[in-house]
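Participant: Prediction below, plus the sequence it came from.
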Amino acid sequence: MEKWMGGDMHPSYRILMGPGPSNVHYRVYQAMSNPVIGYLDPQILACMDEISEMLRGIFQTKNQVTLAISATGSSGMEASFVNFVEPGDVVVIGVNGFFAERMTQVASRCGAQVIRVDQDWGKMIEPEKMVKALKEHPEAKICGVVHGETSTGVRQPLEEIGANCKKGSTLLVVDAVTTLGGYDVKVDEWGVDVCYGSSQKCLSVPPGLSPITVSPKAMDVLRSRKTKVQSFYLDLLLLEKYWGEERVYHHTAPVSMFYALREGLRIVFEEGLGARFRRHEVLGDRLKMELEGFGFKPFAQDGYRLPMLTSVTIPDWADDAKIRSRLLNEYNIEVGGGLGRLKGKIWRVGLMGETCKLRYIHCLTGALKEILS
């Protein structure tokens, strides 16, 4: 125990330009310092109501079941499959990156028969390929896609896929962990049935919550299950009773994180969604231009590059680990490396939420000039 009895911990301030988390607004930290109160206290219930209403705005939906799961973004993915998949169900998943691959693993663990629609990492999946797979498997309960693939920096168009799912019983499940709060996520317009995100990327709240919204169509499927949801903690029927009018105890809510999310969402709407999305787009383009000037080449498919996460191939002459280590240790700048099969091959540079500022681009480019000179 003695080694844990040292002085206070004072982590260095970092400019978080990796794939997440992003830097946190000081008002969010201030909100987190408010007193902890009970999980059924009228004041925290009012806070939860405000969170739900603002999340509907972020997701651009009227879904009544719109809440924040008390766990990280991965819990949103788990909840999106564990609630709707029963053993033997057919699930069609578009796979073009690390987190789409994880979707297949989660669905398989729920007992699903997974139909993969594979695409090269770094490219978007042609919507026609997804529609073709759905037509070949009309019995599919779920169609799963990642809107913004964090491992590659690719944006996936959803409109055509959603229009097809609207015509039948298949539920469209979308991972918006990277895009939520930094790019349009039009749940109702695009026909998305289940959509989840995270608190720590474009919303610029510390990690620990996963916003999720569920359509009436999906809730009907959930209520008609033949078996109980395998996870008690992620059971949306139980969470609905806690977040909804019944206010039935489900778990001890992380009220400090609820304070944080409420404040983070308020900051989003003070800026305005349109202005926020434009900021990410303009500065994302600027970052891409600056990195190309150093010899880094865009990795993601042209026309489908995420504004808040830029992926670039590492030049042959560059020492990936050494440069990123110097950026972190000498300049306090975090930049993400490649994930999975792209380890050592690309960088993933984030401009998310609070980190999406011109001065941070200048910090990175200035540091790179010194390191590479």
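Facilitator: Yep, that arrived.
Participant: going forward, measure contacts and count neighbours with C-alpha atoms only.
Facilitator: OK.
Participant: C-terminal to the lengthiest helix in the chain, what's the next element?
Facilitator: Criterion DSSP state H: the longest helix present in the chain is helix 273-293. Of the helices and strands lying after helix 273-293 in sequence (DSSP states H and E), the nearest is strand 297-298.
Participant: For that next one, name the packing helices and strands.
Facilitator: Here strand 297-298 touches helix 273-293, strand 309-313, going by 3 or more Cα pairs under 8 Å, 6 or more residues apart in numbering; DSSP states H and E.
Participant: circling back: got the angle between the longest helix of the chain and strand 309-313?
Facilitator: When axes from the mean of the first three to the mean of the last three Cα atoms, to 10 degrees is applied, the directions of helix 273-293 and strand 309-313 differ by 20 degrees.
Participant: Identify each buried residue in helix 273-293, please.
Facilitator: Neighbour counts using 16 or more other Cα atoms under 10 Å place 273, 276-277, 279-281, 283-285, 287-288, 290-291 of helix 273-293 among the buried residues.
Participant: Below is structure B, check it against A:
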Amino acid sequence: MMNWPVMNLSGGPVEMTSRTLRDMARPMMYHYDPAFIEFFDHTCQLLQQVYRTQYDVVIMQSEAVLGLEAAAACLISPGDKVLNLVSGVYGKFYQDFIEKYGGVTVEVAVPYNEAVDPDDVRRALRDNPGIKFLSVVHSETPSGTVNPVKEIGAIAKEFGVITIVDTVSGLAGEVLSPEEWGMDVAIAGPQKCLGGPPGLSLMAISPAAWQAMEEKRPAPVRGTFLSILDWKTTWLEQRRFPYTPSVSDIYGLESALTQALEEGIEQVAARHATIARACRAGVKALGLELWPAREEIAAPAVTAIKLPVGLVDAQLRQHIRRRYGIMISGGYGELLGQLFRLGHMGQAAHPTYLAAQLAILERSLADLGYPVQWGAGVGAAMATLEGWGD
């Protein structure tokens, strides 16, 4: 069998802290034990604090793709027009859900190294009367880019449009609030910047979104794993579950949320932004080119890097993994073979992890015949971190 990695510095799931791992080993409880009901309620309260919201939160019991599909299934009626904003693989992917549930897609697309311009959103809404929903990816992990969701959400509200926001790798990477950002259904994952276990969909739901779910034609979605309304009528209203929750994953989520709040969400987001900026400085010092068209749209979660001429994506990543034990990510979907990604989420958003990652990248590039100036990448990154921890 393959040796386990020394470091997981991928695009997620990411490493969990030793505290989270210990907390996930707490005794297994029956999900209707009063202690677990109290624990689940406490976890939901923590999630509201991390989201900085008074909206209802729902923790659906599967990886965030469940929450993303559930939003489409529960909101979109046949014939509804949906403005889908595409700046990467996941944005384009959402069209499948829109059309699976009978929606009519209106697309605003940009190259996958760019971000959506809010002016284009306004224009699309003005030129296409009757759009009911807008879907957008906050943090396009495969591209290492972010979209200006706060500005987009404000425009959607002007037109009375309900928003569906994929913030799977955005939550805790930036300071956000569904109310302030115009997010009606926000979907996040614990396995990215929060550094928690995969397997849960972390959702915040506005009153307007609940109303739209109740008004879905020909009938609201009920009695299915995809039903968000079932969580409203069972958990939110009766403190019961529509099905058995993933008890150990909830332990891990509670731990990750608690640690984020102890550090402070502003500090968590600042730490991710600082390490991402340092990583970009190190990458450029190695003579490599960033994938995002501009640094101001570069994601705090991962740094995406154009593959240098003469190197093969799989060869580079396999070399780093097999020889040095570090797992990084390649491109995904249409971007496969065009870029590779350095992850710096959760506890990996720290100078020690970054120094190790850049040093091994430098060593591996040299191993494969790419010219490097020894110490350039780590040195440039560390030079940006003066005052870290002060």
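Facilitator: Received it, and whenever you're ready, just let me know what you need. Computed from a predicted structure; not experimentally measured.
Participant: tell me the strands in the stretch 101-250 of structure 2, going along the chain?
Facilitator: Remark: strands assigned in the stretch 101-250 of structure 2 by DSSP state E, counting those that start in this stretch are 104-109, 131-137, 139-140, 145-146, 162-166, 185-188, 201-205.
Participant: where does the fourth one sit relative to the chain's centre, distance-wise?
Facilitator: Chain-centre distance of strand 145-146 of structure 2: 10 Å, with Cα atoms, centre = their mean, to the nearest Å.
Participant: what stretch of structure 1 does that strand fall on?
Facilitator: In the comparison with structure 1, strand 145-146 of structure 2 aligns to the range 154-155 (TM-score structural alignment).
Participant: what does the matching stretch contact?
Facilitator: Gly122, Lys123, Met124, His147, Gly148, Glu149, Ala300, Gln301, Tyr304, Arg305, Leu306 (Cα atoms under 8 Å, 6 or more residues apart in numbering).
Participant: Tell me which residue of structure 1 matches up with Glu266 of structure 2.
Facilitator: Aligned partner of Glu266 of structure 2 by TM-score structural alignment: Gly274.
Participant: Pretty sure Leu361 of structure 2 sits in a helix.
Facilitator: Yes - according to DSSP: H, G, I helix; E, B strand; the rest coil, Leu361 of structure 2 belongs to a helix.
Participant: Nearest residue to it in space, please, no chain neighbours.
Facilitator: Ile320 (7.1 Å; Cα to Cα, 6 or more residues apart in numbering).
Participant: Roughly how far does that neighbour sit from Ile250 of structure 2?
Facilitator: Noted for Ile320 of structure 2: a distance of 33 Å to Ile250 of structure 2, by Cα to Cα, to the nearest Å.
Participant: Alignment lookup: Trp121 of structure 1 to structure 2.
Facilitator: By TM-score structural alignment, Trp121 of structure 1 lines up with Tyr112.
Participant: let me redo that: Met48 of structure 1
Facilitator: Checking TM-score structural alignment: Met48 of structure 1 goes with Phe40.
Participant: isn't there a helix covering that match?
Facilitator: Yes - assigned with three-state DSSP, Phe40 of structure 2 falls within a helix.
Participant: quick one: contacts for it?
Facilitator: Applying Cα under 8 Å, 6+ apart, we find Phe40 of structure 2 in contact with Ile250.
Participant: redo that, cut-off 6 Å
Facilitator: Going by Cα atoms under 6 Å, 6 or more residues apart in numbering, Phe40 of structure 2 touches no other residue.
Participant: Kindly report the same for Lys297 of structure 1.
Facilitator: Val312, Thr313.
Participant: Please tell me how far the counterpart of it in structure 2 sits from Pro308 of structure 2.
Facilitator: With TM-score structural alignment as the criterion, the equivalent of Lys297 of structure 1 in structure 2 is Glu289. Using Cα to Cα, we find Glu289 of structure 2 at a distance of 8 Å from Pro308 of structure 2.
Participant: do His138 of structure 2 as well
Facilitator: For His138 of structure 2 relative to Pro308 of structure 2 (Cα to Cα), the value is 27 Å.
Participant: What's the residue nearest to Leu361 of structure 2 aligned with over in structure 1?
Facilitator: Using TM-score structural alignment, Ile320 of structure 2 pairs with Leu327 in structure 1.
Participant: Name the SS class of its match, please.
Facilitator: helix.
Participant: can you give me the helices for structure 1?
Facilitator: 26-32, 42-59, 73-82, 98-109, 127-136, 159-166, 187-190, 216-223, 236-243, 255-271, 273-293, 320-331, 358-372.
Participant: Take the ones you listed and lay them out in CSV including distance to Leu172 of structure 1.
Facilitator: Below are the helices of structure 1 laid out as CSV (distance: least, Cα to Cα, whole Å):
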stretch, distance to Leu172 of structure 1
helix 26-32, 32
helix 42-59, 14
helix 73-82, 10
helix 98-109, 13
helix 127-136, 11
helix 159-166, 6
helix 187-190, 10
helix 216-223, 9
helix 236-243, 17
helix 255-271, 25
helix 273-293, 24
helix 320-331, 38
helix 358-372, 36
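Participant: Give me whichever of those is most buried.
Facilitator: A comparison of these by mean neighbour count, using mean count of other Cα atoms under 10 Å, puts helix 73-82 on top with a mean of 24.
Participant: For that helix, give me the average deviation versus structure 2.
Facilitator: By mean Cα distance after the TM-score superposition for structure 1, the fitted helix 73-82 of structure 1 averages 1.0 Å away from its aligned residues in structure 2.
Participant: Report all helices and strands that that helix contacts.
Facilitator: Helices and strands touching helix 73-82 of structure 1, as assessed by 3 or more Cα pairs under 6 Å, 6 or more residues apart in numbering; DSSP states H and E, are absent.
Participant: got a list of contacts for stretch 351-358 of structure 1?
Facilitator: Ser22, Asn23, Lys201, Cys202, Leu203, Ser204, Met308.
Participant: what does the last one align to in structure 2?
Facilitator: Put plainly, it is Met308 of structure 1. That one, Met308 of structure 1, aligns with Ala301 by TM-score structural alignment.
Participant: go on, the second one?
Facilitator: When the structures are aligned by TM-score structural alignment, the residue of structure 2 matched to Asn23 of structure 1 is Glu15.
Participant: Tally up the residues packed near its match, please.
Facilitator: Applying other Cα atoms under 10 Å, we find 21 residues neighbouring Glu15 of structure 2.
Participant: so of the strands of the stretch 101-250 of structure 2, which one's packed in deepest?
Facilitator: strand 139-140 (a mean of 31).
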